[in-house]
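In: my questions concern the predicted model and sequence given below.
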Amino acid sequence: MTASLFIEQLTFSGGASIALEPDSIVVIVGPNNEGKSATLREILGRSGAVSSEKSRHVVTDMKIGHRGTAEAFLERLAPYRLPGGKHYALTALQDANIFSKIKPSSIGGSSLLSPDPKKIRESILTAFWEQQPGFESLSGTFFHLLDLATRFKATEPADVFNLTAEIPTSPIQNMCVDPVLADRLSRYFQRAFGQALIVNRTAGYTLPLHCGDVPPLEPGEDRVSPSYARKLQALPLLQNQGDGMRSFAGCLLEVSAADKHVVMIDEPEAFLHPPQARFLGTLLAREKPVGRQLIIATHSGDLLRGLLDANPSALQIIRLTREGNVNHACALDSERIRTLWDDPILRFSNTLDSLFHEQVVLCEADGDCRFYAAILDAIQPEDADTRRPDVMFTSTGGKQKIPEIAAALASIGVPTRAILDFDILNDRSPLKEAIEALGGRWDAFEARWKRVKAGVEQFRPELETAHVRKEIEKLLEQVSTPTFPLEVARSIKGVLKRASPWDAAKDLGLDTVPKGQLRQVAEALLADLKQLGLFVVESGEIESFDQTVGGHGNAWLAEVLRKDLRQDSHLENARRFVRALFSQPPRALS
């Protein structure tokens, strides 16, 4: 087994302690300014790489674990081994003064200190690994934070080194000794930017990276020929390219070719277009070496989708939010992540972007999302100083998916509401599951729901069964063409719609409930559902908000969105509905 240090547990200022797996990819998400980047900096501070006293606002405690044998640990320290093979240049251990915690008997009773303070004996390192006196002292050496400046630096030329006597210590040096790695990274870069990534081994005292088309070898020419070297020298240097190219390459270089136990990346999606961010997410998951921990702070749903595309064995998502100076953390378990991602409807929707917003509203269809988002925008104060709500409307592709998505978002602390057409009251499922997903108890609603459902079903259809049959037969008698006419199909659908009380309820909403006590029960039921976060359209469905516009679905929506959404009198009920949607703080469940 490869020896490695890893973060075993993080405790946040809100009190949540989250266990991390040794060989995992941990993705930290959440709205803006909630502590994602600060988490990475404070991890590095606690590891000893930088001062840990100045920044302990987000992460209040961190436990570091280790696994593997002492022999494997020494093998990982090979880049720090000094000539002779019995001493190592690890001043971090000397500076931390941990030797007092090591039992002298474990190293033969000899002095713990080396005559040369820059050298640490191999026997001391073995005892250190086996006795575990304080791994925080080493984590500063083996934890690495890739902020933007670090990623840019990784693309700068590396020092030339002796391939036969020295161990490579930089990613570009590793590309020199591993042509398979170099070719793989070049192909990735080619796919992302249309250019190859080439190490120039003939540039003198440094090893620069070039990008462009790989120069062809002419007859009698090889890769160390002066003529070929001149061709390489003429190619653009990566270090002089745009920020997106440099950041992309820096992330890949440091994750795949640097010998670090824990690599942290702050906003790897910076300067990248959405397809490139998604591709980078996939590559980071694929290229992370076995036995290492990768921790990513991101604002990008595209990067997260790329990570999920790679299907890593251990993926953890932590969502951060902040109240004043307190940071709350919730973890979304991998099983629920996979359940959401395996659903094809959700896979190609924007549902995952919910993790990056302060609150989310689930709608049955994309058109619903556009309508309610437009109304919310219209009712916002025109005062530029008023902060607009950070809310995302997302489609679930129908009622049936709402409970599953609501439960997943609620479990990671995303304040969630759902808007449903009135016919959600038609069936026990998915109404029951939606109530329970948002923290409600079905037994608190069931009796009232049954009464309302029965009342709606007393609503007499316009046509009896015999009349429905007769109307449809009339329509079918008109058909003589091999292809069934679209207008006849629509007419038949209209007949069936008038025959069902619940189809009428989609048009009329509460007006299909008998007046009197039963109407009061229905109104109280809908009010309690609102308190839970389930907003039922009392007038029926989205088209009922403006019945002066004909059509259905996108045709109706296109016409309505041309109106003055702020002042049109026919949309007052829609504005009132959306105001009520945000009149109370959303419920955040854990």
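Out: All right, it came through fine.
In: switch to C-alpha atoms for all contacts and neighbour counts from now on
Out: OK.
In: residue closest to the middle of the chain?
Out: Geometric centre of the chain, nearest residue: L304, 4.0 Å, by CA atoms, centre = their mean.
In: so it touches F279, yeah?
Out: No: under the criterion of CA atoms under 8 Å, L304 lies out of contact with F279, with a separation of 10.0 Å.
In: now do the contacts for the residue nearest to the centre of the chain.
Out: L304 makes contacts with V27, R278, G281, L352, as judged by CA atoms under 8 Å, 6 or more residues apart in numbering.
In: state whether it is indeed within a strand.
Out: No: under DSSP: H, G, I helix; E, B strand; the rest coil, L304 sits outside any strand and is assigned helix.
In: burial count for G551?
Out: Here the neighbour count serves as a burial measure; for G551 (other CA atoms under 10 Å) it reads 13.
In: A strand includes Q531, no?
Out: No: judged by three-state DSSP, Q531 forms no part of a strand; its state is helix.
In: distance check, it against S395.
Out: Look at Q531 and S395: by CA to CA, to the nearest Å, they are 21 Å apart.
In: likewise L431?
Out: 17 Å.
In: could you do R417 as well?
Out: If you measure R417 against S395 using CA to CA, the figure is 12 Å.
In: mind listing the shared neighbours of these two?
Out: Shared contacts of R417 and S395 (CA under 8 Å, 6+ apart): L362.
In: wait, doesn't N174 sit right on P168?
Out: Yes: under the contact definition of CA under 8 Å, N174 touches P168, with a separation of 5.7 Å.
In: who's more crowded, these two?
Out: For N174 against P168, the residue with the higher neighbour count under other CA under 10 Å is P168, and the figures read 22 against 19.
In: check which helix or strand A127 maps to.
Out: Using DSSP states H and E, A127 sits in helix 122-131.
In: ok, then the element right after that helix?
Out: Where DSSP H and E defines the elements, the next helix or strand beyond helix 122-131 is helix 136-142.
In: after that next one, next one along is what?
Out: Beyond helix 136-142 in the direction of the C-terminus, DSSP H and E gives the next helix or strand as strand 143-146.
In: which ones are touching the closest residue in space to Q190 that isn't next to it in sequence?
Out: Using CA to CA, 6 or more residues apart in numbering and skipping the chain neighbours, the partner closest in space to Q190 is A196 (4.8 Å). The contact partners of A196, taken as CA under 8 Å, 6+ apart, are S186, R187, F189, Q190, C211, G212, D213, V214.
In: take this one as well and set it beside the first:
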Amino acid sequence: MALFQDDEARKTIRDITYDALGKYFVIDPTGMTSLRIKMSEEEPSGMIEQGLNEDSRAFHTNAIDISEMSDGVKAFTGLVSATLCQDYKVLLIDEPEAFLHPPLARKLGKTLSILTKEKDSKIFVSTHSSDFVMGCIQAGQNVNITRLTYSQGVPTARTLSSETIYEMMKNPLLRSTGVLSAMFHESVIVSESDADRAFYQEINERLNYFTNDGSTDSLFINAQNKQTIGRIVSPLRKMGIPAAAIVDLDIIKKNHEFKELCKSCNVPQALIESWGVLRGNINKIFENNNLNSNKHGLPDLPEEHRGTLELLLSNLRQYGIFPVPRGALEQWLPRLEIENNRHGPGWIMEAFDKMGENPEEPEYVKPTDNDVWEFMRIVSLWVNDPSRSGL
């Protein structure tokens, strides 16, 4: 009734529903004893929506009663209608994205944010949808996010201010990697490239399938290179999300990239500087033995020098930084006998082909106690441990 008497509010809802759903919101009074919400293909003109004459009855007969439409249409229209028709200062909404596909959830977030700003009111939303959250942010209004978790009997609450969120979303890299989706996972594992991401995610899934010792509820995402991993890990940790970084071993000889990644992972500056000598010794060992840290690793070093590299790797792991001890992605699972010149996407396609698809088949590659399986177990222990360092 409030909307039926408010021409401006109905016009606003019509514009919103047509933009989102391709149909016009109308209120049908022709039932005489009740008002019914309908969705029309045709925009009402003049008094045809509120009239009771033959033209009005014909118009509403051609419109679809909202009770006959999908739950998504009902949810979207109902929330927008409730926001506009009531005079409130605070509105509480639980799971507004229910029944909505991602683009509509994003549009709803943007619409509700704009409407509440226009009404000078506040809205509190409980949601599990990164699309809804992104829509709220895209509205350009002040949005604060509080991430609530409950793990191993320990509840936590971490709030991101609108200023922090705005700075994060200005970064194209963070927008494109789905950082907001990470809020709805227990942890995140960040690797250098999409090939790395796909491989380590598959290894983790096989660990959980056969031995149940992989990371639980982890989101695997990739940066563009070594330089950008830290830009993803840092804001995730500010949100209280355990974020581990997997990098190729040659990070140890790239002074600037190494230091920036360590800073992003909250390694104390004094410790970063102290590792400089250790890194120098390791790089010298590789050079003296004609080894490339991008293609060689611990197994290739003389046994008397392996302890030096193991010490650095152990120190880095405490802060959630995991250089590949074998060198790089392509050095894992040598028994697959992949061509030496394969790299990145080419390597991963051949690796997946040889690893098999059906767990019941004999040739399906299963976890063992060494190689990449042990590496991922170590990563999993860190992201699954609530007492981890560096957060």
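Out: Sure, I can see it. Bear in mind the structure is a predicted one, so any value in this text is a computation, not a measurement.
In: how about the residue nearest to Q190 of the first structure, what's its partner in the second structure?
Out: Alignment note: A196 of the first structure maps to Y24 in the second structure; criterion TM-score structural alignment.
In: and V262 of the first structure, how far from A374 of the first structure?
Out: For V262 of the first structure, the distance to A374 of the first structure (CA to CA) stands at 44 Å.
In: what number of residues lie near the alignment partner in the first structure of Y88 of the second structure?
Out: Pairing criterion TM-score structural alignment: the partner of Y88 of the second structure within the first structure is identified as K260. Around K260 of the first structure there are 21 other residues, counting by other CA under 10 Å.
In: K260 of the first structure: which element?
Out: Going by DSSP H and E, K260 of the first structure is not in any helix or strand.
In: excluding chain neighbours, what is closest to it?
Out: The shortest distance from K260 of the first structure to any non-neighbouring residue, by CA to CA, 6+ apart, is to F142 (4.9 Å).
In: excluding covalently adjacent residues, which one is nearest to the aligned partner of N225 of the second structure in the first structure?
Out: The criterion is TM-score structural alignment: under it, N225 of the second structure has G398 as its aligned partner in the first structure. By the measure of CA to CA, 6+ apart, the closest residue to G398 of the first structure outside its immediate chain neighbours is E364, 4.5 Å from it.
In: over to R336 of the first structure?
Out: Closest residue in space to R336 of the first structure, ignoring its immediate chain neighbours: A408 at 6.7 Å, by CA to CA, 6+ apart.
In: which helix or which strand is home to the alignment partner in the second structure of that neighbour?
Out: Alignment note: A408 of the first structure maps to P235 in the second structure; criterion TM-score structural alignment. Under DSSP H and E, the secondary-structure element containing P235 of the second structure is helix 226-238.
In: what's the next helix or strand after that helix packed up against?
Out: The C-terminal neighbour of helix 226-238 of the second structure among helices and strands, as given by DSSP H and E, is strand 243-247. Under the contact definition 3 or more CA pairs under 8 Å, 6 or more residues apart in numbering; DSSP states H and E, strand 243-247 of the second structure sits against strand 187-191, helix 226-238, strand 321-323, helix 371-384.
In: can I get these in CSV including distance to I251 of the second structure and mean neighbour count?
Out: Output for those, formatted as CSV (distance: least, CA to CA, whole Å; neighbours: other CA atoms under 10 Å):
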stretch, distance to I251 of the second structure, mean neighbour count
strand 187-191, 13, 25
helix 226-238, 8, 20
strand 321-323, 7, 23
helix 371-384, 17, 19
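In: if we can go back for a sec, ok, the contacts of A196 of the first structure in the second structure: which stay?
Out: Retained in the second structure: S186, R187, F189, Q190, C211, G212, D213, V214, out of the contacts of A196 of the first structure (criterion both residues aligned by TM-score structural alignment, their matches' CA atoms under 8 Å).
In: the second one maps to what in the second structure?
Out: I take that to be R187 of the first structure. For R187 of the first structure, the equivalent position in the second structure is taken to be D15, counting by TM-score structural alignment.
In: contacting residues for the closest residue to P96 of the second structure other than its chain neighbours?
Out: Distances taken as CA to CA, 6+ apart place T127 nearest to P96 of the second structure, at 6.9 Å, with adjacent residues excluded. Remark: with contacts taken as CA under 8 Å, 6+ apart, T127 of the second structure is in contact with D94, E95, P96, E97.
In: identify the residue of the first structure aligned to T127 of the second structure.
Out: In the first structure, the residue paired with T127 of the second structure according to TM-score structural alignment is T298.
In: ok, A182 of the second structure next?
Out: Under the alignment (TM-score structural alignment), A182 of the second structure maps onto S354 of the first structure.
In: how far away is the closest residue in space to Q86 of the second structure that isn't next to it in sequence from E8 of the second structure?
Out: By the measure of CA to CA, 6+ apart, the closest residue to Q86 of the second structure outside its immediate chain neighbours is A2, 7.9 Å from it. The gap separating A2 of the second structure from E8 of the second structure is 11 Å, by CA to CA.
In: which one in the second structure is aligned with the residue nearest to G398 of the first structure?
Out: Using TM-score structural alignment, E364 of the first structure pairs with E192 in the second structure.
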